[in-house]
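In: just to be clear, the model below is a prediction. Sequence and coordinates:
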Amino acid sequence: MSAAAPEQEGGETGPSRPKPRRFLLPAILLTILLLLGGGAWLIFSRLLAPLASLGQGGPPPLPVKTAPVTTATIEDSSEYVASLQSRQSVTLRPRVAGQVQEILVRAGDPVTAGQTVLQIDPAEQEAVVSNRQFAVETSLAEIESARADAANARDALQSLEAIRQARQADVRLNQQEYDRFQRLYREGAASRQLLDQKLNSLQTAQAELLEAEADIRAQRAIIARQESNITRSQRAFNEAQSNVTQQEVQLQYYTIAAPFNGTVGDIPIKVGDYVSSTTSLLSITQNKELEIQVGIPIEKAPRLRKGLPVQLISQAGGRPLKTGRIFFIAPDVDPQSQSVLVKAVFDNADGKLRTQQFIGARIIWARQANGVLVPVTAIARQAGKDFVFVPERYDARCKATDEQQGKPKGRLPKDDQLVVRQQIIRSGKIIGNNQEVLEGLKPSDRIAVDNLLQLQDCAPISEQGSTNAEKSEGKS
């Protein structure tokens, strides 16, 4: 017997197996208690609680968050994709051919109107100008020489005219002497020989007078030729001077200057390159004032007018960047796109926009002040209609509705109970997270913003206060 006891204590099977049965009974009892508790809760929530509510005048109100409708200026607008264009942009090309001697700017440099940006080697043209100037100097010397000859000829003419006056005096004196001796000869007081002498003296004086007049006519002819030479030399001088002016203008073309204030763009050439009138030297763009060109569909063309506001909007988020106005409306329709071209101008003094940049353009057709907006999530849709739930006190309308639906009087809410009215609305466009309400709400209304699926017309609610959106709006 003493040997059997150790065998029972050290055995691994046999006597130890009945031990789990001692824990099975408590587990079964615990399961039964849980089932009884769950059943009791169901009986209370489904039967006892409604019966208790019947005694209190109706179902418990549903907790609902409410918020006032938002009022804002609502824009009637359309959005398009546009490209920014500079109102002043040019690619400079030379008017002359030659070798690039110096580039005075770099890409991205700001320049002012008239500033020299590039120099083409002007040596050959300067030689042409110098040659033309020499021709001018030669023509001027010829003019001066011709004028001197003409002056000398005029002096000689004055001397000849003085001689003619002296000869005229001799003729008059000899005529008087001849007339006097002719009377004396008729009276016999003078001989025939003296009379012939006086006649000879008269004829000699007359011949000298004729010679003096011939010299004067010849001298006048010389003067006319000198004046003709002066005129011819003056024409040659004028022509030479015109050639110099023309070549000097041509010389200016070897200096390339900025036509307006702007910023230097790409410079595809380098010093030493040979350029001609078809070579692109560099570009200059003025970005302080930009414009867009937009094709408006023909169905919206009747709404176009000059001065309509246009907003440039970012392609990420639609945030307005700049505001401008339409200044040009094409008089005709594009035959291919059936659209009307409009242009709007924008100030870009801050330089944040760039030419050739694609950007959104929002044309604002009209603005409505105090437009009503509600959150998109606060709108319920049923049978093709949109509606919201407006909190109000239980009234005769709701009472009549409940009675028509056959609800017992004991389950009707009290007269001062807060309920919701199912209000049909006419929706407009979506603006961000809100939707425009065209009809059905007033700016003073409040609406339910949650638990919409559990609400119905005249359902009792307990208002839970402002939403986070309303609080943030109040802070702003």
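Out: In hand now; what should we look at?
In: contacts, neighbours, all on C-alpha from now
Out: Will do.
In: show me the residues around residue 135 that make contact.
Out: 237, 240 (Cα atoms under 8 Å, 6 or more residues apart in numbering).
In: okay, helices next: where are they in the chain?
Out: 4-10, 21-43, 49-56, 123-187, 192-252, 396-404, 468-475 (DSSP state H).
In: next, the one to line up against it:
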Amino acid sequence: MLKLYSLPKYLNLLLANPVLVIILMLTTLTSGCQKNDPAANAQSPPPLPVKLQKIDAGTIEESSEFVGSLEAQQKVTLQPQTQGRIESILVSSGQKVQQGTPIASLSLDQAQANVASSIAAANSVQAALATAQAEQQQAEAQRTKAAANVQLQRTQFNRTQQLVSEGAVARQESDIARNNLQTAIADLQAAEKQVAASRAAVRQAQANIRQAQASTAAARVSLGFKQVVAPITGVVGEFPVKVGDYVNIGQTITTLTQNDSLDLNLSIPSNRLRQLRMNLPVQLIDPTTQQLIGTGAISYISPNVSSNQQSVLSKARFRNSQGRLRDGQYVQARVIWNRQPGILIPTVAISRVGGQSFVFVTENKTVNGQQQQVVHQRLVRLGDIQGPNYQVIDGLKSGETIVTSGILKLREGAPIQPIS
């Protein structure tokens, strides 16, 4: 049982027990020595597990970012070239089709009736041509007969004139011969007019035949428009019409979009004109994930500068063999003006102190005869952000190793343990 003593009794107890005094003095001395010995009271902190990255020479880029939407190079609207009722739709929206693939079929009852009517009209004018040709032959025969009669009457007139001059016949016979000649000449003239008229009739009939043949061909062409086919290879869009709808010439049935190549319109500031050139590399960035989704190049540069915006319209073309890009897709574009060797470090390796940027650089150090990696905080001067990295202008060199994780727990000279 613990006994409590008052201060006078405690002092009397110590005076009566010299051994107890010695024990207390040794205990106090030992305690004081332990407090003043750093080796006995302080232990070095354990190494912090961190990720490391060795700095290698990379490529730094000078670039500018733009936004816009992609535009397909080829996009057509399918429209019927004749009117009719939609009989069937042969493909589905979103389906990729080849050039010449039937898209829709029309019921062309009117076109078929037009073809039959044109054929009947052609047959009718063909018969009219035969009649005109027969009349022409008859007129030409009549003219030949009239010409022969004129020749006969002229001979008869000349003979009568000879006989009258010789006094063999009366002058009255000469008058009769002259009258017969004039009548024959009038008949010949009439026959020639009839031939000319018959020839004109034949020419008109031939023209009517050509017109009828053209009408028949046009009607047959309209009948050939029964199927609406794909003029290009592409992806089928939505159908604003359905089976049974009546469509007219020029009415939209659907669209076809070819996404194999797409263009992006860029408004480049005029102060970049010296750097702007054909085939300048352009990267497409997904504005949501900031991931690279395509690479292309400048394919067009306008010869004019926009007076309002002081910019130059340029186009960058992108191949889309994997089909990741779409017509009308909103994208973020990065035009790369220049590339040169340099150093890039991850953005996660940067710590900020007083508005300045620092990184932790590793160093091997001997502690108690053993090799230990420690870190030193170093001031760096940074450039632009390039993807997930910073461009380093000054403060680091290739071959050094920096810490890329747990930097908030690190201090100058802290030991570290590299982890995968």
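Out: Happy to help now that I have it. The model shown is predicted, which means the values in this text are computed figures rather than measured ones.
In: circling back: quick one: closest of the helices of structure 1 to residue 366 of structure 1.
Out: Closest to residue 366 of structure 1 of the helices of structure 1, according to Cα to Cα: helix 468-475, at 25.3 Å.
In: contacts for that closest one next, please.
Out: 67, 68.
In: buried ones in that helix?
Out: residue 470 (16 or more other Cα atoms under 10 Å).
In: go on, stretch 84-94 of structure 2?
Out: 84, 85, 86, 87, 89.
In: so which bit of structure 1 is it matched to?
Out: Using TM-score structural alignment, stretch 84-94 of structure 2 lines up with residues 98-108 of structure 1.
In: run through who's touching that stretch.
Out: 116-122, 263-267, 270-276.
In: among those, which ones are buried?
Out: 116, 117, 118, 119, 120, 121, 122, 263, 264, 265, 267, 275.
In: the residue positioned nearest the centre of structure 1: what's its closest spatial neighbour, skipping adjacent residues?
Out: A centroid search over structure 1 (Cα atoms, centre = their mean) returns residue 290, at 2.0 Å, as the residue closest to the centre. Distance criterion Cα to Cα, 6 or more residues apart in numbering; nearest residue to residue 290 of structure 1, sequence neighbours excluded, is residue 86 at 4.8 Å.
In: can you give me the neighbour number for the one you found?
Out: Per other Cα atoms under 10 Å, the neighbour tally for residue 86 of structure 1 reads 18.
In: equivalent analysis for residue 346 of structure 1, please.
Out: The number of residues packed near residue 346 of structure 1 is 21, by other Cα under 10 Å.
In: do the same with residue 230 of structure 2
Out: With other Cα under 10 Å as criterion, residue 230 of structure 2 counts 22.
In: show me what contacts it?
Out: 78, 97, 98, 99, 100, 101, 102, 103, 256.
In: that one matches what in structure 1?
Out: Per TM-score structural alignment, residue 230 of structure 2 is aligned with residue 258.
In: about what we covered before: using TSV, please lay out the helices of structure 1 together with distance to residue 302 of structure 1.
Out: TSV is the format used below for the helices of structure 1 (distance: least, Cα to Cα, whole Å):
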stretch	distance to residue 302 of structure 1
helix 4-10	106
helix 21-43	67
helix 49-56	63
helix 123-187	59
helix 192-252	51
helix 396-404	47
helix 468-475	38
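In: map residue 284 of structure 2 onto structure 1.
Out: Residue 284 of structure 2 maps onto residue 312 in structure 1, by TM-score structural alignment.
In: again, but for residue 128 of structure 2
Out: By TM-score structural alignment, residue 128 of structure 2 lines up with residue 142.
In: for burial, what's the neighbour tally of the nearest residue to its match once chain neighbours are set aside?
Out: Closest residue to residue 142 of structure 1 apart from its sequence neighbours, by Cα to Cα, 6+ apart: residue 233 at 6.1 Å. Residue 233 of structure 1: 22 surrounding residues under other Cα under 10 Å.
In: got it, and residue 288 of structure 1?
Out: Residue 288 of structure 1, neighbours per other Cα under 10 Å, totals 19.
In: what of residue 264 of structure 2?
Out: Residue 264 of structure 2 - counted by other Cα under 10 Å - has 26 other residues nearby.
In: hang on, the earlier thing: residue 285 of structure 1 versus the match of residue 230 of structure 2, what's the distance?
Out: According to Cα to Cα, to the nearest Å, residue 258 of structure 1 and residue 285 of structure 1 sit 10 Å apart.
In: identify the residues contacting residue 66 of structure 2.
Out: Contacts of residue 66 of structure 2 (Cα under 8 Å, 6+ apart): 266, 332, 333, 334, 335.
In: re earlier: which one in structure 2 is aligned with the residue nearest to residue 142 of structure 1?
Out: Residue 233 of structure 1 maps onto residue 205 in structure 2, by TM-score structural alignment.
In: ok, its match to residue 25 of structure 2 distance?
Out: 148 Å.
In: next: residue 333 of structure 2.
Out: 81 Å.
In: more crowded one of these two?
Out: residue 333 (27 against 11).
In: wait, the more buried one sits on residue 284?
Out: Yes. Assessed by Cα atoms under 8 Å, residue 333 of structure 2 is found in contact with residue 284 at 4.6 Å.
In: what residue in structure 2 is the furthest from its centre?
Out: residue 167 (107.6 Å).
In: ok, back up a step: what number of residues lie near the match of residue 128 of structure 2?
Out: For residue 142 of structure 1, using other Cα under 10 Å, the count is 19.
In: now residue 208 of structure 2
Out: As a measure of burial, residue 208 of structure 2 has 19 neighbours, counting by other Cα under 10 Å.
In: and the closest residue to it other than its chain neighbours, how far is that from residue 234 of structure 2?
Out: Nearest residue to residue 208 of structure 2 in three dimensions, chain neighbours excluded: residue 125, at 6.1 Å (Cα to Cα, 6+ apart). Per Cα to Cα, residue 125 of structure 2 is found 47 Å from residue 234 of structure 2.
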